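>>> Got a predicted model here, sequence first, then my questions.
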Amino acid sequence: MKEDFLHYLWKFKKFDALNLKTSNGEEITIINVGQYLELAGPDFFNSQIIIGDQKWAGNVEIHLKSSDWYVHHHERDEAYENVILHVVWEHDTEIFRKNNTEIPVLELKNHVDILTIVNYKTLMTPKSWIFCEKQLKEINEFTLKNWQERLFFERLERKSKSIYELLEQTNNDWEAVLFCLLAKNFGLNTNGAIFMKIAQTIPFSIIRKESFEVENLEALLLGSAGLLDSEKEDSYFNNLKFRYFYLLHKYQFEKKNVEPVQFFKHRPDNFPTIRLSQLANLYHTQQNLFSKISTSNSLQNIYEIVEVPASSYWQNHYQFDKESPKKKKKISKSFIDLIVINTLIPLQFAYAKNQGKEISEDLFILLNEVAPEKNAIMDKFTSFGIKPKNAFESQSLLQLKNEYCNKSRCLECSIGMELLKKS
């Protein structure tokens, strides 16, 4: 048994609250369990309790055993001087304040229904993947849908933090923020962090000024990625290399070293050369990109904006100096779906929040049009009876797995709490 189970019992009064007594035999009446604090200090703040004939207002601390008070050294901490009740599963010793007054103790183990304990142990018994995998099918659709909605917005709130950090770094330039986020998206998992660093090394004012020459944009991106550092006979390579060093001189900014981009284990269409060329062409063909897509709630409209090809040179190349069969290498709709999920939706959410606007319904509509991600986590949820129908559901399931299941936060999860109520 863990303390978080006792937190759950106290927070939702999942025990016989009508016949409570302290370890010294005084009757206890709970008026308000208090506010659950997941911070340093007592577990529940501003509780209101009647002990005997005296009404108390203060904090409640919860432990598995009374002696844990001393194990955690609370007797040395002023923050615990205002504890009015010590709630424990097992009472094994008396606890005193600094003025030698005894802190009342409530022992819970004889006040909790056996079925609640059985459900808890069933839920928390290790399984092959997540604790509740064999019980997921039992969750009613209403509970699941409401929880998915909360999970989705939790995920957006988390992603917004990094967006606001970027906004501060770019002097509140939303176009520059979008450029950095798109670069990360174009790099996928392997090169995403490197592509973002590349985007951050190039002042976005230069991208704006040079957007009318696609070769200049390619030169800036490929050069900053270190892909123009060698010597080759290829004329297109040498053209880009000349442009890159000319632009460095023109704008008086230094090349900053980034980690080498990775080709290994990528399908050729995802090679960094192809993705950087597509990114260059996107900014060449679409001026003021942020203003065009920041408020778009039409997936088809986004496809039309973003569905650009790599430059003509890359139609028969994947790397410099190596010809390949001709292929247009247009950004696919499935890749744009990933951009919508990972960049556009979080950016729209953060921008609307920044502007004090409410766009939740628009985000739902847009993500319901987008196919769910295909990955091992979605495959697992599907095998246990929860198959995502769209990107809204797959995003919420990723949040569930990463932030709740992986961290054993079952008692903070609506699914876990529902399973504990089973009769």
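Alright, I've got the coordinates.
>>> Could you use CA atoms for every contact and neighbour count after this?
Noted.
>>> leaving aside the residues next to it on the chain, what's closest to the residue positioned nearest the centre of the chain?
Residue closest to the mean C-alpha point of the chain, counted by Cα atoms, centre = their mean, is R155 at 4.2 Å. Of all residues not flanking R155 in the chain, Q399 sits nearest, at 6.1 Å (Cα to Cα, 6 or more residues apart in numbering).
>>> Against that first model, consider the following:
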Amino acid sequence: MKEDFLHYLWRFKKFDTLNLVTAQNESITIIKTGDYLELSGPDFFNAHIKIGSQKWAGNVEIHVKSSDWYLHNHEKDAAYENVILHVVWENDTAIFRVNNTEIPVLVLKDYVEKEVLDNYNALVSPKTWISCEKQIHEIDAFVFKNWQERLFFERLERKSKFVYELLEETNQDWEAVLFCLLAKNFGLNTNGLAFLQMSKSIPFSIIRKESFEVENLESLLLGTLNLLDGEKEDVYFKDLKFRYFYLLHKYQLEKSFIDPVQFFKLRPDNFPTIRLSQLANLYQKHQNLFSKIIALKSAKNVYELLNVSASSYWQNHYQFDKESPKKAKTLSKSFVDLVIINTIIPIQFAYSNIMGDSASEDLIDFMNEVAPEKNAIIDKFSSFGIKSKNAFETQTLLELKNEYCNHKACLKCAIGMELLKNN
């Protein structure tokens, strides 16, 4: 038995409410179950309950066992002094207030039908990839769509916390925040952390000043990530190294410890050398990039804005001293889609929140234009009949799996609630 199931039973009155009696043998009439705020303190606030002949207004606390009250140290917490009813599955000990009066107890298992319990166990018990994998395709389309919107904004709320942290670190410099987010995005999963460390170690004021000469930007980015260490015969390498040490001296920068970048198992187009050159060219091409990013309303506009390639040297190189067949290394559509999902949409969401604007519908429309992501989670949902047409839908499925299904949080999920209701 889990406490969240007891919350569900109480919240939606999924038990016989007509003949309730406390463990102390007093009749109970539920006038209002209370507000389920999921905050610290009692589980339900401002409940209205008649116990015996006395009407009470106060809070309701729910536990699997009544002794959990002491296990959680509620007797030492003043927030629980206004509990008027203790709802439990098993009553294994009496609970007393500070003034030594006993708190009335409702033993819920005496009033729950076996069918309700069986439905719950059938939903959460199977050791499957997700609990509802055999039923999820049956969910009403309206319910599923509304839940997807909720999931989408929950995901953005979590992602925006990182944006707010960067704002604090950069003294509210949105351009600097964007640079950090883009750098992390350009590093992908393999080198994202190292690229982020690099972006934080270079004051963005220097990026602004040096953005008119792409070789200076490249030297800063490559040098900070230790890709200009050692000696090579390559003329371009020597030029960038000279520029890097000149800029270190000019701005009195100190070398920071940064995780080493990885080339192993990466496709050549994702090599850090190529991605850093593309990032440098993006900032050379667009000054005041943040204002342009915030103004974007469609994926088509993003593809136009991020139409940049690596510098000419990298057209026939992936690494220094190793020439390769010539290839224009522009940002691919699939890579730009990742930038939209992981940088542009989160920063637009965070910015609109701080500005007090509502951009909800615009962001959904934006994501509806972006191609669906391809990964194992999305493929698995597809096998259950949940096909994704765009990135809005894939992002919501990732949130569903990682934040709900993985934690067996079926009773906090609209899909789980709908299945229980239907069953």
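Sure thing, it's come through. Here the structure is a predicted model, which means the values were calculated and not measured.
>>> TM value for the aligned chains?
Laid over one another, the chains give 0.97 as their TM-score (TM-score structural alignment, normalised by the length of the first structure), with 423 aligned residues with a Cα RMSD of 1.4 Å.
>>> And the strands in the stretch 51-200 of the first structure, which stretches?
Taking DSSP state E, counting those that start in this stretch to define them, one finds strands in the stretch 51-200 of the first structure at 54-65, 83-90, 105-107.
>>> Of all those strands, which one is nearest F142 of the first structure?
Ranking these by proximity to F142 of the first structure (Cα to Cα) places strand 54-65 first, at 32.2 Å.
>>> Give me the residues contacting that closest one.
With contact meaning Cα atoms under 8 Å, 6 or more residues apart in numbering, strand 54-65 of the first structure is reached by 2-3, 6-7, 34, 42-50, 69, 80, 82-92.
>>> Could you do stretch 252-265 of the first structure as well?
T190, N191, I194, K197, I198, T201, S224, A225, G226, L248, F271, P272.
>>> Buried residues, stretch 44-58 of the second structure. List them.
Neighbour counts over stretch 44-58 of the second structure (16 or more other Cα atoms under 10 Å) mark F44, F45, N46, A47, H48, I49, K50, I51, W56, A57, G58 as buried.
>>> Now, those residues that are in helices?
Under the assignment DSSP state H, the buried residues of stretch 44-58 of the second structure contribute nothing to helices.
>>> now these as a markdown table including distance to Q148 of the second structure?
Formatted as a markdown table, the buried residues of stretch 44-58 of the second structure follow (distance: Cα to Cα, whole Å):
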| residue | distance to Q148 of the second structure |
| --- | --- |
| F44 | 27 |
| F45 | 28 |
| N46 | 31 |
| A47 | 31 |
| H48 | 34 |
| I49 | 36 |
| K50 | 39 |
| I51 | 41 |
| W56 | 39 |
| A57 | 36 |
| G58 | 35 |
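>>> between those residues, which is closest to T330 of the second structure?
F44 (55.7 Å).
>>> who are the neighbours in contact with that closest one?
Residues in contact with F44 of the second structure (Cα under 8 Å, 6+ apart) are T33, G34, D35, Y36, L37, N59, V60, E61.
>>> And these, which of them are buried?
Taking 16+ other Cα under 10 Å as the criterion, what is buried in the contacts of F44 of the second structure is T33, G34, Y36, N59, V60, E61.
>>> Look up how far P42 of the first structure lies from the equivalent of the last one over in the first structure.
The alignment partner of E61 of the second structure in the first structure, by TM-score structural alignment, is E61. According to Cα to Cα, to the nearest Å, E61 of the first structure stands 5 Å off from P42 of the first structure.
>>> intersection of neighbour lists for the two?
Joint contacts of E61 of the first structure and P42 (Cα under 8 Å, 6+ apart) are V83.
>>> in the longest helix seen in the second structure, what's buried?
As assigned by DSSP H, the longest helix anywhere in the second structure is helix 141-169. For helix 141-169 of the second structure, a neighbour-count test (16+ other Cα under 10 Å) marks 144, 147-149, 151-157, 159-160, 162-164, 166-167 as buried.
>>> Need the three-state assignment for T17 of the second structure.
Three-state call for T17 of the second structure (DSSP: H, G, I helix; E, B strand; the rest coil): coil.
>>> I30 is in contact with that one, correct?
Yes. If you go by Cα atoms under 8 Å, T17 of the second structure and I30 touch, sitting 7.5 Å apart.
>>> now the helices for the stretch 201-350 of the second structure?
Here the stretch 201-350 of the second structure has its helices, by DSSP state H, counting those that start in this stretch, at 204-210, 214-224, 235-251, 272-285, 289-295, 299-305, 333-339, 345-355.
>>> Enumerate the positions of stretch 250-270 of the second structure that are buried.
For stretch 250-270 of the second structure, the neighbour count (16+ other Cα under 10 Å) marks I258, V261, N270 as buried.
>>> Quick check: end-to-end length of that stretch?
Stretch 250-270 of the second structure stretches 31 Å from its first residue to its last (Cα to Cα).
>>> so how far is W174 of the first structure from G356 of the first structure?
Distance of G356 of the first structure to W174 of the first structure, computed by Cα to Cα: 16 Å.
>>> So which of the two has more stuff around it?
Neighbour count, other Cα atoms under 10 Å: between G356 of the first structure and W174, W174 has more, with 21 against 9.
>>> what's near enough to touch the closest residue to V124 of the second structure other than its chain neighbours?
Closest residue to V124 of the second structure apart from its sequence neighbours, by Cα to Cα, 6+ apart: S131 at 5.6 Å. Going by Cα under 8 Å, 6+ apart, S131 of the second structure touches L123, V124, S125, C405, K408, C410.
>>> before we move on, what about D321 of the second structure?
Applying Cα under 8 Å, 6+ apart, we find D321 of the second structure in contact with K232, E233, D234.
>>> For the residues you listed, give me a markdown table that also has neighbour count.
Conversion of the contacts of D321 of the second structure to a markdown table gives the following (neighbours: other Cα atoms under 10 Å):
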| residue | neighbour count |
| --- | --- |
| K232 | 12 |
| E233 | 9 |
| D234 | 11 |
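>>> Confirm N368 of the first structure sits in a strand?
No. Under the criterion used here (three-state DSSP), N368 of the first structure is helix, not part of a strand.
>>> show me the contacts for it.
Residues near N368 of the first structure by Cα under 8 Å, 6+ apart: N390, A391, F392.
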